[in-house]
Every structure is written in C-alpha cells, then in structure tokens.
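[1] Just need the structure, nothing else, for what follows:
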Amino acid sequence: MFWKRKKKEKTPSPEETLPVRHVSIDELREAVHKYADSLPKGVQLSVIINEDLTMNYELLAPFLKAIPKETYYMSRETYEIFEEKDKQLAEELDMIQKAVDKYVQQKKELPVIEGDPYHRVSYLKLEKLNLLPYRPDRDFYITDEEFLITHRKPQ
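    Below is the predicted model:
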C-alpha cells in the first residue's frame, strides 16, 4: 500500500506578509534597540548584520511591522547604522576599528597622533604595522568608551 504524503504548507516569510514601506533611520534604530533587548543572553547583536553590512530585515520585521524600502548598513564593530549613501563610511569604520584593536594588542598603546587633543587616529602608525589596506580620506577619532572609533570630531 502506498501512502500519500501530505504536502507541508510553507510558512510565509515576513517579506511575503509585511508591507514594504519607507522606514526612517530613527525608526530603524528603535527597532534595533528592541531587537537587542529581546536577544537571549550570550547572543550578539551582530546576528542582524549580513556579510555586506546590510541589515537582516527579516529579523527586524516583527519590531518594524514592515520591511524597509531603503537599504541601511550597520557597522559590525560599533553597531552604528548608516544610510545607503554612507556605506563606505560603515566599511571604513569597521576597517579602522579592527586596525586600532590589532595595534593596541601589539603595541599596548593607542595609535593616536601625538599631541592631538581629539585623539585622532594616526594612519601612519597603523600603516607601519601593515594594518591598513588603504588610507581613508576622512579622519577617525578614538573615544574614551572602550576605545571605540568614531567619525564625529569630539567637541
């Protein structure tokens, strides 16, 4: 006797059921905070960051109640969110953060320009240890908060 298998009904993904609409960067940030608060202990927020630094909207959809029309990027190192026009900034932020972390590991000091009151990253120091594939056209600064990198000049 042959048994007929029941076809499994496919559960629709959030992309198939939620509306695609404009989502502001502030709305997205709020959804990311809610998502982060819901993560089990030990799970990193980086699970929502795809390899190309785009964000996994499927994971954020329950908090947004929509799928964003826009493409947003998130720094894997600092978790800062960027609009599509600032994709290169997100990539450079990650590159510089990794280089600074490796520099500190090797030299046990920060790679800052001597005497710079803003703690501007010294590309020369990073290049001497071959930690940079290229020199960015913008300045980055080291914050007091866990030596994170920022592109915003301190006040």
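[2] rest of the way, CA atoms for contacts and neighbours
    Will do.
[3] Show me where the protein has its helices.
    Assigned by DSSP state H, the helices in the chain fall at 14-17, 25-38, 57-64, 87-107, 123-128.
[4] Can you give the distance of the first one from its chain's centre?
    Chain-centre distance of helix 14-17: 24 Å, with CA atoms, centre = their mean, to the nearest Å.
[5] Give the other helices and strands that that helix contacts.
    Applying 3 or more CA pairs under 8 Å, 6 or more residues apart in numbering; DSSP states H and E, one finds that helix 14-17 contacts helix 57-64.
[6] The helix it packs on packs against which elements?
    helix 14-17, helix 25-38, strand 67-68.
[7] Between the ones you listed, which one is closest to Tyr79.
    Nearest to Tyr79 among the helices and strands packed on helix 57-64 is helix 25-38 (9.7 Å), distances taken as CA to CA.
[8] can you tell me which residues contact Ala36?
    Leu45 (CA atoms under 8 Å, 6 or more residues apart in numbering).
[9] Quantify the burial of Asp116 by counting its neighbouring residues.
    Neighbour count of Asp116, defined by other CA atoms under 10 Å: 10.
[10] And it, how far from Tyr134?
    Distance, Asp116 to Tyr134, using CA to CA, to the nearest Å: 22 Å.
[11] Grab the nearest non-local neighbour of Ile81.
    What sits nearest to Ile81 in space, not counting adjacent residues and going by CA to CA, 6 or more residues apart in numbering, is Met74, at 4.4 Å.
[12] Next, the second sequence, to be compared with the first:
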Amino acid sequence: MLFKRIKKEPDPRLITVTLPEVKQAVRQFEKDMPAAINRTVLMKDDKSIDLSRLARYLGGKTEQKFYMSRETFEIFEEAEKDIPYFLDMVQLAVDNYISDTGKLPLREEASLPEVHYHLLSSQRYLKETPPFPLYITADELMLTHRAEHFK
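    As a prediction, this is how the structure comes out:
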C-alpha cells in the first residue's frame, strides 16, 4: 500500500459553543466596536458568521457554524441555516412592497400577521417562496419565523 490513511484527530484546542454564547459574543463584539460598525461585518457571503473574529469573546476557536440574517440580525445554528436566507429575501420584498403601496402584504384569512407570498410573487417583489410561513411583527415591521412571538 503506497498511501497510508491518516486519521484526523480532533483539534483539542477547539471549543464547542452554544447559540446563546454566540449571541452574547456578537453583542459584545458590536459593543466594543466604534458606533459606525455593526455586527454584519462578521458575516461571510454564505451568511455564516466568521467565528474566528469572535474567538476572544468565546474563549477559543470553534469549527461550528452559525448563520445570521442581515436584515433582522437574528442568529441561527447550522441546522437552521436556510432561515436567514429566506428572512433577508422576504424582508426586502416586504419593505419594497410597503414603500410602493403603503400597505402590508398580509394573508387576510390568516389568524397571525402572515406574509402573503403569492401577492408578493405575483407583483414581482419575491422571486422564491420560503417553505415555511413568515410573520410581520409590530416591532419596526420586521419579520420572524416564530409564530410563538404572537402568543
């Protein structure tokens, strides 16, 4: 056998972090930065957070991935990495629709303030429909995927 398989051992210097720890590290990072700099500078193109820049707040380096919405600043674990993509896309569509029409794009038959995807798509504000509902909050008309926000 010419090549010997080398088993990669986990790096003992790497740490495991929780979502609350990452959220706290991001808040502290933003607090320590000049006022003109916000947390979105931590985002990579794929919406993942550059955790190497948070190592001093987290207490070490990690290979875990967390993702953030550029529009809502909400942070997600890797299992939910599609949520920030859809949040950002729909938030922009909702903002543009409101700016153009002065109305909220809500489903009339819904018991919660659910975004009306078909309305936004038919009027070319939305190019892709999320596979889950999004809701418009009263807080600055920001979106959330959490129905429990309204209970």
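[13] rewinding a little: turn the helices and strands packed on helix 57-64 of the first structure into JSON lines, including distance to Leu124 of the first structure.
    Formatted as JSON lines, those follow (distance: least, CA to CA, whole Å):
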{"stretch": "helix 14-17", "distance to Leu124 of the first structure": "46"}
{"stretch": "helix 25-38", "distance to Leu124 of the first structure": "34"}
{"stretch": "strand 67-68", "distance to Leu124 of the first structure": "40"}
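[14] Give the equivalent position in the second structure for Ile48 of the first structure.
    Matched across to the second structure, Ile48 of the first structure falls on Leu42, judged by TM-score structural alignment.
[15] thought that match was touching Arg53?
    Yes - the pair Leu42 of the second structure and Arg53 passes the contact test of CA atoms under 8 Å, sitting 7.3 Å apart.
[16] out of those two, which sits in the more crowded spot?
    The residue with more neighbours, out of Leu42 of the second structure and Arg53 and counting by other CA under 10 Å, is Leu42; that gives 18 against 15.
[17] Compare the helices and strands packed on helix 57-64 of the first structure and give me the one nearest Asp86 of the first structure.
    helix 25-38 (12.3 Å).
[18] Give the buried residues for the closest one.
    Of the residues in helix 25-38 of the first structure, Leu28, Ala31, Val32, Tyr35, Ala36 count as buried by neighbour count, 16 or more other CA atoms under 10 Å.
[19] Stretch 83-92 of the second structure too?
    Using 16+ other CA under 10 Å, the residues of stretch 83-92 of the second structure that count as buried are Ile83, Pro84, Tyr85, Phe86, Leu87, Asp88, Met89, Val90, Gln91.
[20] Mean deviation, it versus the first structure?
    Aligned to the first structure and superposed, stretch 83-92 of the second structure gives a mean residue distance of 1.1 Å (mean CA distance after the TM-score superposition for the first structure).
[21] residue range for that stretch in the first structure?
    Going by TM-score structural alignment: stretch 83-92 of the second structure matches residues 89-98.
[22] Next, the contact list for the nearest residue to Val90 of the second structure once chain neighbours are set aside, please.
    In space, and not counting its chain neighbours, Val90 of the second structure is closest to Leu126: 6.8 Å by CA to CA, 6+ apart. Going by CA under 8 Å, 6+ apart, Leu126 of the second structure touches Met89, Val90, Ala93, Tyr117, Leu120.
[23] next one: Ile15 of the second structure
    So Ile15 of the second structure contacts Gly59, Gly60, Lys61, Thr62 (CA under 8 Å, 6+ apart).
[24] from those, which is closest to Met142 of the second structure?
    Thr62 (30.6 Å).
[25] Now check the first structure for the residue matching the closest one.
    By TM-score structural alignment, Thr62 of the second structure lines up with Pro68.
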